[in-house]
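K.L.:
just a sequence and a predicted model for now, questions to come.
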Amino acid sequence: MRIPYEYAVIQAVPRVERGELINVGVVLYCQRRDFLEARTHLHDERLRALDPAADVKAIREALTSWEATCTGAGAAAGMSQGERFRWLVAPRSTILRAGPVHMGLATDPAEELERLVTLLVR
């Protein structure tokens, strides 16, 4: 049986004033399956094409924090999965941000997350 889920593409915007971005991950939330995960993939050369001075290490660390937030680590410890997802996808003007939230249907949220990362990021 296919069930609904929500997802957003995680975007790196190394120079906010220019508005250029690359997709660096996907965060997927499926309430019915108690599933919230982010998978990331940073392509160094693509990032440096937008900003040769980009701090790749810092961006990787920030992406790791997105993944940790999904698990409830750190400041997200007291939040429900839904609250964590909404916190991650809230609009912001930082080097990492979420694109628009989209909906879909899938039988397995983990498989769907992998499919979306392959399609939209890698």
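P.N.:
Perfect, I can see it now. Residues are numbered from 1 along each chain as shown.

K.L.:
when you work out contacts or count neighbours from here on, use the C-alpha atoms and nothing else.
P.N.:
Noted.

K.L.:
report the buried residues of stretch 4-14.
P.N.:
5-14 (16 or more other C-alpha atoms under 10 Å).

K.L.:
can you pull out the strands in the protein?
P.N.:
3-12, 22-30, 35-40, 96-98, 102-106 (DSSP state E).

K.L.:
just the helices in this structure please.
P.N.:
Applying DSSP state H to the chain gives helices spanning 44-50, 56-71, 81-89, 109-120.

K.L.:
I'd like these laid out as JSON lines, including distance to E37 and mean neighbour count.
P.N.:
Shown next, in JSON lines, are the helices of the chain (distance: least, C-alpha to C-alpha, whole Å; neighbours: other C-alpha atoms under 10 Å):
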{"stretch": "helix 44-50", "distance to E37": "22", "mean neighbour count": "15"}
{"stretch": "helix 56-71", "distance to E37": "5", "mean neighbour count": "17"}
{"stretch": "helix 81-89", "distance to E37": "9", "mean neighbour count": "18"}
{"stretch": "helix 109-120", "distance to E37": "8", "mean neighbour count": "16"}
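
K.L.:
here comes the other one, which I'd like you to weigh against the first:
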Amino acid sequence: MRLAYQYVVLRCVPRPDREEFLNVGVVLHCQSADFLDAVWSVDADRLKALAPQVDIDQVCEALAFVDRVCRGDERAGEAARQSLGQRFGFLKAPRSTVLQPGPVHGGVTDDPARQLEHLRERLVG
């Protein structure tokens, strides 16, 4: 069965004024499969080449927060207590922090978890 999904690419934007970024993760939501998950990978060398001043630990902490929101972990606060759709809405909302979501994209799949991994490989590396 083909299932519709939405996803956002998570970008590390060390200096928003320069509009430079590095893709570091993907969040995928599939309402009909009751699925919300994130995968991420930070290439510290590439990120330091883009922005030597970036705090890699801060970026990883922000990505771990995204994981907690997806899982409904109470340490993520109010956002984690919402429905999956509301959590995805929270995660896809524009931010002015070092970790920002890109535009929302969509597609169809028969396996949301496998699609998420495919997107990570293709878009994050």
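P.N.:
Thanks, I have it. Computed from a predicted model, the values in this text were never measured in an experiment.

K.L.:
what's the TM-score for these two chains?
P.N.:
The TM-score (TM-score structural alignment, normalised by the length of structure 1) is 0.96; 122 aligned residues with a C-alpha RMSD of 0.8 Å.

K.L.:
still on that earlier bit, mind putting the buried residues of stretch 4-14 of structure 1 into a markdown table with distance to L105 of structure 1?
P.N.:
Converted to a markdown table, the buried residues of stretch 4-14 of structure 1 look like this (distance: C-alpha to C-alpha, whole Å):
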| residue | distance to L105 of structure 1 |
| --- | --- |
| Y5 | 6 |
| E6 | 9 |
| Y7 | 11 |
| A8 | 14 |
| V9 | 16 |
| I10 | 20 |
| Q11 | 23 |
| A12 | 26 |
| V13 | 29 |
| P14 | 32 |
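
K.L.:
most packed of the strands of structure 1?
P.N.:
strand 22-30 (a mean of 25; mean count of other C-alpha atoms under 10 Å).

K.L.:
mean deviation of that strand from structure 2?
P.N.:
For strand 22-30 of structure 1, the mean deviation from structure 2 after alignment is 0.2 Å (mean C-alpha distance after the TM-score superposition for structure 1).

K.L.:
using JSON lines, lay out the strands of structure 1 together with distance to L88 of structure 1.
P.N.:
Shown next, in JSON lines, are those (distance: least, C-alpha to C-alpha, whole Å):
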{"stretch": "strand 3-12", "distance to L88 of structure 1": "9"}
{"stretch": "strand 22-30", "distance to L88 of structure 1": "8"}
{"stretch": "strand 35-40", "distance to L88 of structure 1": "10"}
{"stretch": "strand 96-98", "distance to L88 of structure 1": "7"}
{"stretch": "strand 102-106", "distance to L88 of structure 1": "14"}
